[in-house]
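Engineer: This is a predicted model, with the sequence first.
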Amino acid sequence: MPKIHPDHASDGGPRLAHSHAQEGEIPGTVDLTAAEGDDTAYGQALYPVPSEDPNDPLQWPTWKKNIILVIVSVFSFLGNSSLVGPSVYIAIYSEEFGVSHAAASGLISYPNLAFGFGSLLLVPMYLKFGRRLVTLLSIATFLAGLIGASRATSFAGLMVARVFHGFGSGVCESLPVQLVNDVFYLHERGKKIGYYTICLCLGSTGPLYAGYMLAGGYSWRLFFYVEAAFAGALLVLAFLFVEESAYKRQTASSPPVASGEKTDAPAEEVEQVRAIPRRKAFVETLKPWSSINHEEEFFLTILRSFSYFLVPAVFWVITSYGIYIGLGALAFNYTFPLKITAPPYNWSPTNSGLIAVATAVGFALAIPFTATSDKLAAHLTRRNNHIREAEMRLPVMLPAMLIAPAGLIVYGFTAERNLHWMGYFAGVAMDQFGSYFYFTITLAYAVDSYYANTSEMLIAMNLGKQAISFGMGSYLLDWILESG
């Protein structure tokens, strides 16, 4: 059956997508057998099944979906780059505020912890009060924290501002995944989460920009000025384009009722007389708030999230994700400046952020493989009589499972023997190549497995991975200064 684009009919006019896909009894399985008249992708029916309502996020035009993805992805880049960028300023903070290097590194570790724990409150908030409201509030909080950091005159003041903007941007790792879940189909998730992951991962290049601002003779404050300027522009774009994507999709037997309409007629008769609601006007989509979802239990959502630490598949995602963040965002950015500025290398501190180039190279080499998990899963689904299973994405990860640990060995061996500086770059590039697969495919796998409880799972993932990465970085400087 040929693939039909969901946004436009053959005559060029707008149309609504249709599908008869069905979720299986086992979580993570979906019957994607296409019926006559279904829209398809890779020869399989679309899932989730879209409603007839043009306000259903699945029925939004592609440009609308993509611009929302771009906005939240850039938010993720800014959030992550603002967290790790100041790692090149640790020595400067130590001297300026009269604290030890280990204490100054807390300006990286503690905001990183707040970044993870922010989702504990922000995710239940966007379930209860809407994605749009929390998006705007989070970016505004992020912006306020950056402005505070740029004007801080004491160590305590800078720490508070850093924790504040870390907390505000904490939702930027769960919100993009939730929005991908809201507005894109199953066959698109791997690719779309991959695009978001690119921005998430490139955020770890923040030290590169921060270092070269110093090299240009500017104060460390410039980094926060620049981040704040981009955050302000992002807030405006989010207000204009990030429409509320929370949508209670009706079943086929109970299609959506037009506003104000009530009927007791049988479903078959209602199907014939009920009109499809009109698409909201642009001005209507600008309302910052939406109706409160009284079915969502705020505190119960928080409590339920902790149960996911007991789910083996989710625990695997949490630990692997956290370890790679701890390595990429903290361990490499802490250890490389210490090694490369000491003999026999003797690089200047302003060039110590160049390790971010290796990170960018590793991610760039991985980007061409972004859609591979979607394609492999579609191929295996056809072989499995059109029954999709969440694990069908995972074989793509095999190369990453071998290359990333090899990269750690290369990096560690180079540091131990003071080998050529290219060894550091090769090790980091190999590790970050592998981390891209873990960040992208494990996340898509987890979302596929627990579609109905994605939000609780995302809370557990953010808490767990940031706690692990915090643990890896909090005493790292003391450890390597004592033990090498």
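Structural biologist: Thanks, I have the structure now.
Engineer: rest of the way, CA atoms for contacts and neighbours
Structural biologist: Fine.
Engineer: What is the end-to-end distance of stretch 162-179?
Structural biologist: With CA to CA, to the nearest Å as the measure, stretch 162-179 spans 26 Å from end to end.
Engineer: centroid residue for this structure?
Structural biologist: E173 (3.6 Å; CA atoms, centre = their mean).
Engineer: Excluding its own residues, what touches stretch 162-176? List them.
Structural biologist: 69, 72-73, 75-76, 79, 83, 107, 110-112, 114-119, 122-123, 131, 135, 137-146, 149, 193, 196, 200, 455, 458-459, 462 (CA atoms under 8 Å, 6 or more residues apart in numbering).
Engineer: another one to put next to it:
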Amino acid sequence: MEEEKTPHADVVVFELPVITQETTDGDLTVVLQPTSDPADPLNWSCFWKRIILIQVVAMSMVAAFASSELGPGYGLVAKDFHIPINTATYHASALGTGSAIGTLLWTSVADAYGRRLVYLITGLAGFLAVIGESLASSFGVLLVCAAFKGLATAATSVLPPLSIADIFIRHERGARIGLWCFAVLKTNFRRDRGALGPVLGGIMMHAWGS
């Protein structure tokens, strides 16, 4: 890949896969462009790009639901494990702690080993953590499973924007990022804003709770 010197001493402009645009104030904007390689994600067909987008959005919605559906049921948790309801809310703290660690971890792992591997690992880990929560025999086990669930589902908070940027050119990303944000926000915590996770979780607990 050849390089071209510019009047800006600290700026080097490369040929493809980037182009540069000069702004009115003389600064240079670098814009990524597809290469000639058919394996370049930016060159994939619209069909496959949409399939990947649907998968990413769906996985994020499932993770958001799994992270928020227990919110209305802390009273049942307190009753089942014979603990104060304030103690039952430690579940949210364990979930948040795992999520905080995961958001720092998964981006670096994905950059080093690829997005697909992280999606597969965290998807399986999140599934097992939810099963563990449902079978928990003590509140301590529930907290451990919640922490691992937060760690796993954190991947869907940080990787989807990167995946969208991998396969869509800059001017195509806005609507896709907006769709992902809308799906996650309408599934996650805020009951006062019509989030589906706590609402559906409350219905399930009302129907099948102890």
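Structural biologist: Yep, that arrived. Since the structure is predicted, the reported quantities are computational estimates derived from the model, not experimental observations.
Engineer: Aligned against the second structure, show me the partner of the residue nearest to the centre of the first structure.
Structural biologist: E173 of the first structure maps onto S157 in the second structure, with residues paired by TM-score structural alignment.
Engineer: SS state for V30 of the first structure?
Structural biologist: Taken by DSSP: H, G, I helix; E, B strand; the rest coil, the conformation at V30 of the first structure corresponds to strand.
Engineer: Could I get the contacting residues of the residue lying closest to it once chain neighbours are set aside?
Structural biologist: The shortest distance from V30 of the first structure to any non-neighbouring residue, by CA to CA, 6 or more residues apart in numbering, is to E23 (4.3 Å). Applying CA under 8 Å, 6+ apart, we find E23 of the first structure in contact with T29, V30, D31.
Engineer: Hmm, the first one is touching E389, no?
Structural biologist: Yes. Taking contact to mean CA atoms under 8 Å, the distance of 4.6 Å between T29 of the first structure and E389 places them in contact.
Engineer: More neighbours: these two, which one.
Structural biologist: The neighbour count for T29 of the first structure versus E389, taken as other CA atoms under 10 Å, is higher for E389 (22 against 17).
Engineer: which position in the second structure aligns with the more buried one?
Structural biologist: When the second structure is aligned by TM-score structural alignment, no residue sits opposite E389 of the first structure.
Engineer: Likewise for I147 of the first structure?
Structural biologist: Match for I147 of the first structure (TM-score structural alignment): I131.
Engineer: cool, I193 of the first structure as well?
Structural biologist: Checking with TM-score structural alignment, I193 of the first structure has I177 as its match.
Engineer: Against the first structure, what's the mean shift for the helix or strand containing that match, could you check?
Structural biologist: Following DSSP states H and E, one finds I177 of the second structure within helix 173-185. Mean deviation of helix 173-185 of the second structure relative to the first structure after superposition (mean CA distance after the TM-score superposition for the first structure): 0.9 Å.
Engineer: Going along the chain, name the helices of the stretch 51-200 of the first structure.
Structural biologist: For the stretch 51-200 of the first structure, the helices defined by DSSP state H, counting those that start in this stretch cover 62-84, 90-97, 101-104, 106-117, 119-129, 131-151, 155-168, 175-183, 189-202.
Engineer: Please work out which of these is packed deepest.
Structural biologist: helix 106-117 (a mean of 25; mean count of other CA atoms under 10 Å).
Engineer: Compute the inter-axis angle for it and helix 90-97.
Structural biologist: If you take axes from the mean of the first three to the mean of the last three CA atoms, to 10 degrees, helix 106-117 of the first structure sits at 110 degrees to helix 90-97.
Engineer: Helix 106-117 of the first structure maps to which residues in the second structure?
Structural biologist: Alignment of helix 106-117 of the first structure against the second structure: residues 90-101, by TM-score structural alignment.
Engineer: State the span of the first structure onto which stretch 47-64 of the second structure is aligned.
Structural biologist: Under TM-score structural alignment, the alignment places stretch 47-64 of the second structure onto residues 63-80 of the first structure.
Engineer: hmm, who's touching the matching stretch?
Structural biologist: 139, 142, 166, 169-170, 172-173, 175-176, 179-180, 183-184, 192, 195-197, 199-204, 206, 227, 230-231, 234, 237-238, 241-242.
Engineer: how far does that stretch sit from the chain's center?
Structural biologist: Here stretch 63-80 of the first structure is found 9 Å from its chain centre; the criterion is CA atoms, centre = their mean, to the nearest Å.
Engineer: got it, and stretch 101-116 of the second structure?
Structural biologist: With CA atoms, centre = their mean as the basis, the distance from the averaged C-alpha position of stretch 101-116 of the second structure to the chain average is 11 Å.
Engineer: same deal with stretch 84-98 of the second structure?
Structural biologist: Per CA atoms, centre = their mean, the centroid offset for stretch 84-98 of the second structure relative to its chain is 21 Å.
Engineer: And stretch 175-194 of the second structure, by the same measure?
Structural biologist: 12 Å.
Engineer: got the contact list for that stretch?
Structural biologist: Here stretch 175-194 of the second structure has contacts from 53, 57, 60-61, 64-65, 67-68, 71, 160-161, 164, 195-199, using CA under 8 Å, 6+ apart.
Engineer: what about 6 Å?
Structural biologist: For stretch 175-194 of the second structure, contacts defined as CA atoms under 6 Å, 6 or more residues apart in numbering pick out V57, M61, A64, F65, S68, A195, L196, G197.
Engineer: Identify the farthest-apart pair in the residues you listed.
Structural biologist: Across the contacts of stretch 175-194 of the second structure, the longest distance by CA to CA is 16.6 Å; it joins V57 and S68.
Engineer: about what we covered before: mind checking how far the match of E173 of the first structure is from C145 of the second structure?
Structural biologist: When S157 of the second structure is compared with C145 of the second structure (using CA to CA), they lie 19 Å apart.
Engineer: try L76 of the second structure
Structural biologist: 17 Å.
Engineer: what's the distance between the match of I147 of the first structure and S45 of the second structure?
Structural biologist: 37 Å.
Engineer: Could you do K5 of the second structure as well?
Structural biologist: Using CA to CA, we find K5 of the second structure at a distance of 35 Å from S45 of the second structure.
Engineer: out of the contacts of E23 of the first structure, who's nearest A358 of the first structure?
Structural biologist: Using CA to CA, the contacts of E23 of the first structure come closest to A358 of the first structure at T29, 38.3 Å.
Engineer: ok, the closest one touching A377?
Structural biologist: No. Judged on CA atoms under 6 Å, T29 of the first structure makes no contact with A377 at a distance of 11.7 Å.
Engineer: what packs against the helix or strand hosting A228 of the first structure?
Structural biologist: Using DSSP H and E, A228 of the first structure falls within helix 221-241. Using 3 or more CA pairs under 6 Å, 6 or more residues apart in numbering; DSSP states H and E, the elements in contact with helix 221-241 of the first structure are helix 131-151.
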